[in-house]
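J.: Prediction below, plus the sequence it came from.
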Amino acid sequence: MKKNKLYISIFFLITLIGFSACKDDMMEEITKLEVDRAFSPVGLTAVVVNKTGVRLAWANIPNAKTYTVEVFANTDFSGTPVKTVKDITFLQVPYTITGLAGNTQYAIRVKSVGEGIDDSKYVSALIKTEPEQIFQDIAAGKLTATTVTLNWPAGENVTTIALNPGGISRALTAAEIAAGEVTLTGLTPKVAYTATLSLNASVRGTKAFTTPAQLPTGADVVVLTATDDLAAMIQAATKSTRFVILEGSKYDASAPIILPAGIDISVIGEVAAVKPVFSVNTITLPTVGGKLHFENIDLTAYAKGDETLSPSTRRQYIINQSAASTFDQVSFENCNIRHFVNTPLRIQGANPITINKVILNNCVIDNISVTDAGASGSYAFIHTNVATGKFNNITLTNNTFSNIGYGIILHNAAPSLSLTVENNTFYNVVGDTRYFIDYNAQTIANGFSLKNNILAKTFSPLGTGRGIRSATAPTTANNFQASDVVFAGNAIPNITAYTGTSTTLFTAPATKNFKIKDDGFVGKATAGDPRWR
């Protein structure tokens, strides 16, 4: 019996030793895992950059020495790749594939390459490049009412130029290709054109532009000479008049201008590389008036248009209306509006004042309601805080606003009929405790549209600026807000956050170059002032 117990004990001991040995072997296998091929890349992403490049990124693979990328001009990896790149190290990731065709669908695959083991299986991504754009921006002075000169990098491989409307299409000459420049003539004023630059059937660039108006003609046109007193001529007008300021001219109105009643007044600058200057010191609207229109004018608050003078010479307003008035329209087209201490557009006082329409299109607005010391001022760009004064319909489209020390609109004591804010770029706007747009509890009866705008950086040093306050919620679409926009409250509804700052998004915002430089920004082709896309 004792002998049997001894045998049983020996058996269990041997068994235990065996299990222990197996466990050691199992641990050894786990810690010395060996495979016969590299692991596949994981987390592959593909993003279009610079129209025809694709930036690839993936996670590092421990047993990969290098990586291989293959690019196919289809979606099923059939045929031969149009581009193969080998020996990419992880230090080169993200890796950008360049030299692809524009507006083309590609299938891209990546594999890991190990040392002494087989290559991994491929991982893949599908992506379509954007239409190529080698056209440069149209330089000032190269677009007139009847001609345009278009440029691209000299010597690029191109063959034809086309222009629509008009159905113009012709081969480029060797000299034009070498110079990277072509001039098209016989255009029609005030027409929106699209030029297309091609290499055989492949589009290499498109450029949309609108020809400016020719200098107006007619019995109502007065072309000013250098010695004319524009302010006096406006006040003396007895019929609707279009005043034309020629290239290089500067006109100063040191005294307030009182508009004549019941007529339309336009001040139109000749299209040129530098806009004609009109330095204004307050315009008073009549009791009953028609329209006041500025086009292609540099409206500056500096006396005599001279920015070398002391900042103390800056004027305060374009319109600061306190007298009773019912006025049809105030409009600005392709103007610069700059340096006003307070605001271009203010209604004040107890008298009844209605301006039916305010329209700003394709304008550049800078340094409004900012003190000489650089602090926030006291007036919004469009400003009324009295129950007796209102702007019925406000339209702000295709503009750039920068360095606005208060806000864009204050209309907090009376309602409006409509408000449209679309395709604008806003930089360094909204002061401490102020609102981007403030209607308080007032309504906008026929709707408030807020679409395709970019907000970048707030002016508020304390971070106490606010977004939108209105009894009428805006209809929104495709709006973006950079990370250096700080609102303490009243967030703009349905706005898309851009994770970078204004300096990440724009080329040089501090010097007023708001060209979008971030190719990964999803609103690059659709949001903000179109001049910067």
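T.: Arrived safely, thanks for sending.
J.: from here on, contacts and neighbour counts on C-alpha atoms
T.: Will do.
J.: what ranges do the strands span in the stretch 151-300 of the chain?
T.: 160-164, 168-171, 181-184, 192-199, 202-210, 221-223, 241-245, 250-252, 257-258, 265-269, 277-279, 283-284, 288-295, 298-300 (DSSP state E, counting those that start in this stretch).
J.: buried ones in the second one?
T.: The neighbour-count check on strand 168-171 (16 or more other Cα atoms under 10 Å) flags nothing as buried.
J.: just the first one next, same as before
T.: Using 16+ other Cα under 10 Å as the burial criterion, the residues of strand 160-164 that qualify are 160-163.
J.: what about versus this one:
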Amino acid sequence: MKKIFKNIPILFSLLIVFTVSSCKDELPEEITELVTDRLFSPVGVEAKVINKTQVVLNWTKNPKAESYVIEVYENDSLTFAGSPVMIFTNITNDDIPDTIKSGLIGATQYSVRIKAVGSEIAESKWSAVYFKTGEEQIMNAVSEESVSAHSVKLTWKAGETATKIILTAGQSTLEHVVTAEEIAAGEATVSGLIEDTDYTARLMKDDKVRGSATFTTKIDLNAANTIVVHPDEDLVAAIQAAPSGSRIVLVASDDGSNEFLKSAGQTINIDKGISIRGYLKSNKPTLHMQFRLTAENASLTVKDVILNGQSDADMRDHVVQLTQSVACGDILFKDCIITNYGKSLISGASGIAVSVRSFTIQNCKVSNILTSSADCIDVRSGCIENATLLNSTFYNCAPDRDFFRLDDASSSFPGKSTIIKVNRCTFSKVNNDAARRLLYVRFANNEITFTNNVVANSVGYYTNQTATNIVLFNKNNYFNAPNYLVYTGTALNVKTDNSGTYLQQNPGFVDEANGNLTITNATLLEQGIGANISW
């Protein structure tokens, strides 16, 4: 048996070789080209929206396609119902990627389908993609000259269609129907507005926004409780005589003069609620003055003013001085330039048990607060219940002292706490001393958030106080300010930013040596880090 089966594998192998060799000549030719009776549908179709209302269409080129057809459907999501609003033909491979530059409406969903066309071969089936345009912006910025106390002239590209303009201010809404004449001219004047009010205007085509603009109406100089003061008039007397709740408006003289108390700066007592306003943002008045809050419920708002502590005679010590043990109201500086004070932004000396409901600096440029024998925000025996620094720059403030100094006077203010919020601010050469702190806060029951800020050119650090309660660091940028991240000095209990969300990039200040802390770093601008003052 063994002999009979011994050669079977050899015989089987020979049989396979013979069979394969016999069939080889019968195999079909190798397929090197796929022949079809129609073009393949476009592949890799993409749509990228640019400039709000333009779209770039891209797909893989088909060498057999002589052209392409593109159809665009409005308010559609790949259903392709009804008729297209645009049809493009004779698009060639050389046109890919193809851009639709006009005719699209803002904030609208579109579907696009594309097919390939050739000669002597059937056209392809459709390939599709959808996209949504951004809100258009065909409105122009509103100039100061176009605004009055109760009206505004709004402009856009002449001939562009619109149906109405919607103006909103808080809960107040006003609609203006756009006429054919206004469309042709590209401008419309809207009346019936409230004076001294922030508005947003939206240019509409039916329910689509075609553009928007913001503006603030001017102050009505004839309104109730409004007192107009020119540089050649007695500002101090006007403030002292004004009833509580009055609005002092500083208006330039006919000769263009717009500077108050330049020859000898003044310190004026504020014993009421009062606001001091510049009339024009583009021509802020310069005021050489120090404010002293002296009475219960005294409050102060200063807006669109340049506060310069340096007069021809001397330099004022403080922007605000708290001299009485009273409960003050709100203190607000907005859209101001504050510069050249010898000691502090706000000061409450030892022994003055004063409380302030809120202290806010918003959209301001602050520089050269020299803190001679003082600190920048310096309250020793009082309580600031809410301190807010928002979208402001601080240059050479507390150059060799503490920036915040709020001592523990909590025993004099049972139940009160101090809330500090610093957001989107830029600090350079602030508390620029290795022993000095940005947040020297000892008032019990404090809570501090420090977010989206830039700290630059400072050898100081945050704090070494266990009572300083920093509840949030987030997205701050540090440049040439090492001790805020890794402290290398000898102080104990030092707190640093260990959030893991910080950046370390050069802000690219426009002119840091002269206090211009405008940021040019694209990453910081995109992420909203540091001040971005637009007035």
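T.: Cool, got the structure. In this text the structure is predicted, and so the values were computed from the model without any measurement.
J.: isn't Asn296 of structure 1 right up against Asn334?
T.: Yes. Using Cα atoms under 8 Å, Asn296 of structure 1 is in contact with Asn334, at 4.9 Å.
J.: more crowded one of those two?
T.: The neighbour comparison of Asn296 of structure 1 against Asn334 (other Cα atoms under 10 Å) goes to Asn296, with 24 against 21.
J.: distance of the more buried one from Pro276 of structure 1?
T.: Per Cα to Cα, to the nearest Å, Asn296 of structure 1 is found 8 Å from Pro276 of structure 1.
J.: can you list residues touching both of those two?
T.: Common neighbours of Asn296 of structure 1 and Pro276 (criterion: Cα atoms under 8 Å, 6 or more residues apart in numbering): 269-270.
J.: Kindly list the longest helix within structure 2.
T.: Ranked by residue count and defined by DSSP state H, the top helix of structure 2 is helix 8-24.
J.: for it, packing partners?
T.: When contacts are defined as 3 or more Cα pairs under 8 Å, 6 or more residues apart in numbering; DSSP states H and E, helix 8-24 of structure 2 packs onto no helix or strand at all.
J.: Following element in sequence after that helix, please.
T.: strand 46-50 (DSSP states H and E).
J.: May I see the buried residues of whichever helix or strand comes after that following strand?
T.: Remark: after strand 46-50 of structure 2, the chain's next helix or strand is strand 54-58, criterion DSSP H and E. With burial defined by 16+ other Cα under 10 Å, the residues of strand 54-58 of structure 2 counted as buried are 54-55, 57-58.
J.: Pick out whichever of those sits closest to Thr520 of structure 2.
T.: Gln54 (27.7 Å; Cα to Cα).
J.: Pretty sure that closest one sits against Gly106.
T.: No. The pair Gln54 of structure 2 and Gly106 fails to qualify as a contact (Cα under 8 Å) at a distance of 9.2 Å.
J.: starting at the chain centroid, how far to the longest helix of structure 2?
T.: Computed by Cα atoms, centre = their mean, to the nearest Å, the chain-centroid distance of helix 8-24 of structure 2 equals 81 Å.
J.: again with stretch 279-287 of structure 2
T.: Chain-centre distance of stretch 279-287 of structure 2: 24 Å, with Cα atoms, centre = their mean.
J.: what's in contact with that stretch?
T.: 144, 218-219, 249-252, 258-262, 278, 304-308, 535.
J.: now stretch 387-397 of structure 1
T.: 347-362, 384, 411, 413-424, 529.
J.: Now check structure 1 for the residue matching Ala107 of structure 2.
T.: For Ala107 of structure 2, the aligned position in structure 1 is Asn103, judged by TM-score structural alignment.
J.: one step back: make a ChimeraX selection of whichever of the contacts of stretch 279-287 of structure 2 turn out to be buried.
T.: Here is the ChimeraX command that selects the buried residues among these (16+ other Cα under 10 Å):
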select :218,219,249,250,251,252,258,259,260,261,262,278,304,305,306,307,308
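J.: just to revisit the earlier point, got the contact list for the match of Ala107 of structure 2?
T.: Counting by Cα under 8 Å, 6+ apart, Asn103 of structure 1 makes contact with 52, 128-132.
J.: Type out the ChimeraX command that picks the buried ones from the contacts of stretch 387-397 of structure 1.
T.: Remark: buried members of these, expressed as a ChimeraX selection using 16+ other Cα under 10 Å:
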select :347,348,349,351,352,353,354,355,356,357,358,359,360,361,362,384,411,413,414,415,416,417,418,419,420,421,422,423,424,529
